[in-house]
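In: fold the stuff below for me.
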Amino acid sequence: MPGLYMLDYGAGNVRSLVNAVNRLGFEMKFVEEPSDILKADKLIFPGVGAFGHAMEALNKKGYSEPLKEYIASGRPFMGICVGMQSLFEGSEESNLAGLGVIPGIVKEFNKSTKAVPHMGWNAAQVLKSNDSENDGQSINYSIKNESEYYFVHSFAVPYTNKVKDWVLTTTQYGDEVFVSSVQRGNIFATQFHPEKSGFAGLRVLRSFLEGTGIVDDSKVTMTEPVPQNRLTKRIIACLDVRSNDNGDLVVTKGDQYDVREKEGGNDVRNLGKPVDLARRYFEEGADEVTFLNITSFRNCPLGDLPMLEVLKRTSETVFVPLTIGGGIRDVTDPDGTVHPAFEVAGEYFRSGADKVSIGSDAVYAVEKYLANGSKKDGTSAIESIAKAYGAQAVVVSVDPRRVYVKDPSETTHHVVKNSKKGPNGEEYCWYQCTVKGGREGRDIDVRQLVTACEVLGAGEILLNCMDRDGTNSGYELELINDVKAAVSIPVIASSGAGCVEHFDELFENTKADAALAAGIFHRREVPIQEVKSYLRKCKVSCRAVDTKL
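Out: Okay, here's the model as predicted:
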């Protein structure tokens, strides 16, 4: 399609959208200057992160007025996430005005009743229908009530009569019903990310690309939304990536971070190639894929980081969210050039990542924050990345270990009563945060860390437990419940899964938003499809595996 353009104002991961469009057999041009917008026959506007940052960029680059002119011309337009929010009059997130195409204000979710950001796979209830064909354009753009789509946002447009005529679908999150897509004439936009919604999302993109992009609104019938809570629990495949002794990148897994074979040699344990394994997990139904960089190539020059190429290649065939962890910090090239963590994260986003995971540097940032009287100074990687790309782009990976005490009075740290008693029968422990891959303990507990990271701007916690790692004994339920009670952001449970029952035990006994596993998936001891089948039998909501385009 020669006239298909994408408007990229310079924030977040647009590579996945380009790859999704290419996968469907289309090529896109990039808007490079304001006049390019009016050259388009079809225009896609994806947005990631903060509303204010997006509108500031649009205004600064001179895109706002040509964009409004393009939309008014009647040519097909598709907005995604912040690209949809920008169509409204404004947002509680910023004092900058939106494009004003649609009446209404984008509002923040109520944090007192649920985890925010709204992150994960949820349904989109279609409210519009028509009795006749629309010259090749589906009225619902192939959005199906029975499918789930990937959302990641803290702000949304509430469903009201003011916006009713624009609403194509609504979605319920907790006690709130919000607009998850809009449609009128030539305008179509989604709050969810089609390019990250698996084959269900690719079908939505294909409908826009292959159709006319224009719907006859005079033939549309509207219905009211019916309450339906369908946010699913996420199952995440984690790939620990490092170079082996031959310099090849491999996915590995070990016992307590020791990744070398004990029998038949001392080579690095090789469980597969990262790009191939990630594609396998996508096809098997993983809701997200996480790469953890656990080797010395964290110190490579920014432009030569091997994980950048891994992400670029993975995003060509994997259309679910990708997270990268390890090495998200200030990087100094051999010539002395310093690249701040914010810039490093930007390279990962442009290479296909949707989120970055910060580990040791988060601990150091919180130590500094606490020493400064619990005051933010804007210098941490968490703060700088969240400001530009949104809280949902920042995951804090926590590596704690138990420190047992006989009585809570023995420590100044927050303690938890643990079902696993200590070596001398202790019933209490505090969870000590560690750095450097668990090799060094710090004088800070998990509750101090996660609450401070939420204040600094993190949007999600990846909660490990060194005492459970590699044990196949189940998740650390007491730790998970304690962290969920302390923060209002989503929590991913990690470390200890060994069988399908452990996943049900986790979701039955905690409010964890997602479960992450590694070795049992790599070795096919517990296939992802088997986990999801078992969870559905146990009445745990999880996304069905969708394998057809």
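In: make it CA atoms for all contacts and neighbour counts henceforth
Out: Will do.
In: list the contacts of Trp121.
Out: Trp121 makes contact with 148-151, 197, 231-234, 287, 543, according to Cα atoms under 8 Å, 6 or more residues apart in numbering.
In: that one is in what secondary structure piece?
Out: strand 118-123 (DSSP states H and E).
In: contact partners of the host helix or strand of Arg442?
Out: Element membership for Arg442 (DSSP H and E) is strand 440-445. Applying Cα under 8 Å, 6+ apart, the contact partners of strand 440-445 are 367, 400, 413-414, 430-435.
In: same thing with stretch 234-245?
Out: 120-121, 249-253, 267-268, 270, 274, 278, 281, 286-297, 513-518, 521, 528, 542-543.
In: centre of the chain to the helix or strand harbouring Glu454, how far?
Out: Assigned by DSSP H and E, Glu454 belongs to helix 446-456. Its chain's C-alpha centre and that of helix 446-456 lie 19 Å apart, by Cα atoms, centre = their mean, to the nearest Å.
In: one more to line up against the first:
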Amino acid sequence: MEAVNITSLGSMLPIKLFMAPQSISGQKSHNIRCASNREDNVVTLLDYGAGNVRSVRNAIRLLNFNIQDVKKPEDILEAKRLVFPGVGAFAAAMDILNKTGMAEALREYIKNDRPFLGICLGLQLLFEYSEENGPDVGLDILKGFLTGNRSDSVKSSDLAENQPLKHASTLAKRVIACLDVRANNKGDLVVTKGDQYDVREHSEEREVRNLGKPVELAGQYYKDGADEVTFLNITGFRDFPLGDLPMLEVLRRTSENVFVPLTIGGGIRDFTDKDGRYYSSLEVASEYFRSGADKISIGSDAVYAAEEYIKTGVKMGTTSLEQISYVYGNQAVVVSIDPRRVYLNSPKDVPFKTVELTHPGPKGEKYAWYQCTVNGGREGRPIGAYELAKAVEDLGAGEILLNCIDCDGQGQGFDIDLVKLISEAVNIPVIASSGAGAVEHFSAVFKQTSTSAALAAGIFHRREVPIMAVKEHLRIQGTEVRI
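Out: This next block holds a predicted model:
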């Protein structure tokens, strides 16, 4: 088996490392070393044009290092230390490296045992090939290959004996802070929170509920221990996504001091502006990534794509979900599902997957299906949450953000029936959302379902429940979390 020893990281960088679970197979042992010499504080950065490199830049600058960008293959060969961050699909990245001549320069640099730090895809590309969508040929520096089986893991016997690692008994559950962002009546971007998706105060003026400023709140949640921060731009740039400069600036400023994954959703789709110029969803997503996002969340557009896929059984490769996941990788694409309960007396009443309810409906109904919606929950679609989840996984989604309109803002707990249904239906991570009102709600959803993460908004914004209180409660209850 391939043994990869990451040694001599020294005082390198507090960089965000996000790597989809993959298995490493092969033979031979290599040492990949990365050093930091304070007498020469230049770090050469290889940015091949995909993914969020801004967070890496911010981390480097935070430690008072200067950055030199790779513009030609010779810059790689002349580097004293090289950082190669990568997000995306293996094949697409290798295509860029080969066309620019960077691939051969990388091989020569690393084979000469020069200081190198590969992050995520930047490390994976060193192997012979990947079975992600292939096989696709890699740089062939490390003898081994990568598989796309998410259930696989690297066993301790695969690692060098002189590099002991501490293994968690299970994957740590994530606690995610969500910020719904929109312009208020004065045009300022504020964090708001809905009551079953209604974000306006119940007053005569109907002002947008203002719970704080997005950059400041995101920074506070990072300090409080949030594992991730999610921005949902709930009304912004619906007609002109790339024109929403304030939201892009929020991402840029947040990424300067927040070193956990940032997800952004809202308006990610193909569109044509008022002057007739066409923009692809890939262009919109790329601007998000360049501004500091690590993942993007697709909502309505994913519903339409899933409906067409279920109808035809054909992957067109042209939907926003497919295009973005191909270029940036499945792990960078989250699909946000916004369902509402439709109560039934019998599961035979509809052609969709139903659940037997833990708590009967308002008229004593024992069953329900979960109808997906679009346009912020305003329009119901002829597709269930179960069917949608299965379809978007096939189309390239790497994670599901599972909301529930019925529970939103109610503070009575997550919809366990729904979360259990979806988390058992797919092989990708599921984030439980909507309804958290107490620390016990988090432990309940983790104990009763296989969800990977739980997300909350209002209870954090109003400081009713601190993030660390949630994590400490989970730890006491025996749930593995990052403290």
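In: so which bit of the second structure is the strand holding Trp121 of the first structure matched to?
Out: Using TM-score structural alignment, strand 118-123 of the first structure lines up with nothing in the second structure.
In: same deal with stretch 339-349 of the first structure?
Out: Mapped onto the second structure using TM-score structural alignment, stretch 339-349 of the first structure spans residues 279-289.
In: my guess is Val342 of the second structure meets Ala368, correct?
Out: Yes: look at Val342 of the second structure against Ala368 with Cα atoms under 8 Å: they come within range, at 5.3 Å.
In: ok, these two, which is more surrounded?
Out: Applying other Cα atoms under 10 Å to Val342 of the second structure and Ala368 shows that Ala368 carries more neighbours, namely 26 against 13.
In: gap between that one and His30 of the second structure?
Out: Distance from Ala368 of the second structure to His30 of the second structure, counting by Cα to Cα, to the nearest Å: 55 Å.
In: now swap in Ile400 of the second structure and tell me
Out: Ile400 of the second structure sits 36 Å away from His30 of the second structure, taking Cα to Cα as the criterion.
In: tell me which of those two has more neighbours.
Out: Set side by side, Ile400 of the second structure and His30 show more neighbours around Ile400, with 26 against 16, by other Cα under 10 Å.
In: re the thing from before, just the contacts of stretch 234-245 of the first structure: which are in helices?
Out: 274, 278, 281, 521, 528 (DSSP state H).
In: could you measure from the first one over to Val250 of the first structure?
Out: Distance of Pro274 of the first structure to Val250 of the first structure, given as Cα to Cα: 6 Å.
In: with the last one instead?
Out: Distance check for Ile528 of the first structure against Val250 of the first structure: by Cα to Cα, it reads 21 Å.
In: check the second one too.
Out: Remark: distance between Ala278 of the first structure and Val250 of the first structure (Cα to Cα) = 12 Å.
In: neighbour count winner among the two?
Out: Comparing Ala278 of the first structure with Val250 by neighbour count (other Cα under 10 Å), the higher total belongs to Ala278, at 27 against 21.
In: what sits against that one?
Out: Contacts of Ala278 of the first structure (Cα under 8 Å, 6+ apart): 239, 289, 314, 318.
In: top of the ones in helices among the contacts of stretch 234-245 of the first structure by number of neighbours, please.
Out: Neighbour max across these (other Cα under 10 Å) = Ala278, 27 neighbours.
In: that residue matches what in the second structure?
Out: Superposed on the second structure with TM-score structural alignment, Ala278 of the first structure falls opposite Ala218.
In: could you pull out the helices in the stretch 401-549 of the first structure for me?
Out: Counting by DSSP state H, counting those that start in this stretch, one finds helices in the stretch 401-549 of the first structure at the ranges 446-456, 477-486, 500-509, 519-522, 528-537.
In: need those helices in TSV with distance to Gly62 of the first structure, can you?
Out: Formatted as TSV, the helices of the stretch 401-549 of the first structure follow (distance: least, Cα to Cα, whole Å):
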stretch	distance to Gly62 of the first structure
helix 446-456	32
helix 477-486	43
helix 500-509	48
helix 519-522	48
helix 528-537	47
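In: which one of those lies closest to Asp330 of the first structure?
Out: helix 446-456 (17.7 Å; Cα to Cα).
In: buried ones among the contacts of Trp121 of the first structure?
Out: 148-151, 197, 231-234, 287, 543 (16 or more other Cα atoms under 10 Å).
In: of all those residues, which comes closest to Pro340 of the first structure?
Out: Phe151 (28.6 Å).
In: can you check which part of the second structure the helix or strand encompassing the closest one sits on?
Out: Using DSSP H and E, Phe151 of the first structure sits within strand 148-153. On the second structure, no counterpart of strand 148-153 of the first structure exists by TM-score structural alignment.
In: the residue in the first structure sticking out farthest from the centre: what's it in contact with?
Out: Centroid-distance maximum for the first structure: Asn424 at 41.6 Å, with Cα atoms, centre = their mean. By Cα under 8 Å, 6+ apart, the contact set of Asn424 of the first structure is empty.
In: gap between the alignment partner in the second structure of it and Gly265 of the second structure?
Out: Counting by TM-score structural alignment, Asn424 of the first structure corresponds to Lys363 in the second structure. Taking Cα to Cα as the measure, Lys363 of the second structure falls 36 Å from Gly265 of the second structure.
In: Val292 of the second structure contacts Val53, correct?
Out: For residue 292 of the second structure the amino acid is Gly, not Val. Yes: proximity of Gly292 of the second structure to Val53 meets the contact threshold set by Cα under 8 Å, at 7.4 Å.
In: compare those two (neighbour count), which wins?
Out: Higher neighbour count among Gly292 of the second structure and Val53: Gly292, with 29 against 23, using other Cα under 10 Å.
In: how many neighbours does the counterpart of Leu449 of the first structure in the second structure have?
Out: Counting by TM-score structural alignment, Leu449 of the first structure lines up with Leu388 in the second structure. A count of neighbours around Leu388 of the second structure, defined by other Cα under 10 Å, yields 24.
In: tell me the contacts of Leu388 of the second structure?
Out: Going by Cα under 8 Å, 6+ apart, Leu388 of the second structure touches 303, 306-307, 372.
In: compute the first-to-last residue distance for stretch 61-81 of the first structure.
Out: 20 Å.
In: so who does Ala397 of the second structure touch?
Out: Ala397 of the second structure sits next to 321, 325, 330-331, 333-335 when contact means Cα under 8 Å, 6+ apart.
In: what do we get in the first structure for it?
Out: In the first structure, Ala397 of the second structure lands on Ala458 (TM-score structural alignment).
In: cool, Met102 of the second structure as well?
Out: Per TM-score structural alignment, Met102 of the second structure is aligned with Tyr63.
In: and the aligned partner of Val70 of the second structure in the first structure, how many residues sit next to it?
Out: Aligned counterpart of Val70 of the second structure in the first structure: Val31 (TM-score structural alignment). When counting by other Cα under 10 Å, one arrives at 21 neighbours for Val31 of the first structure.
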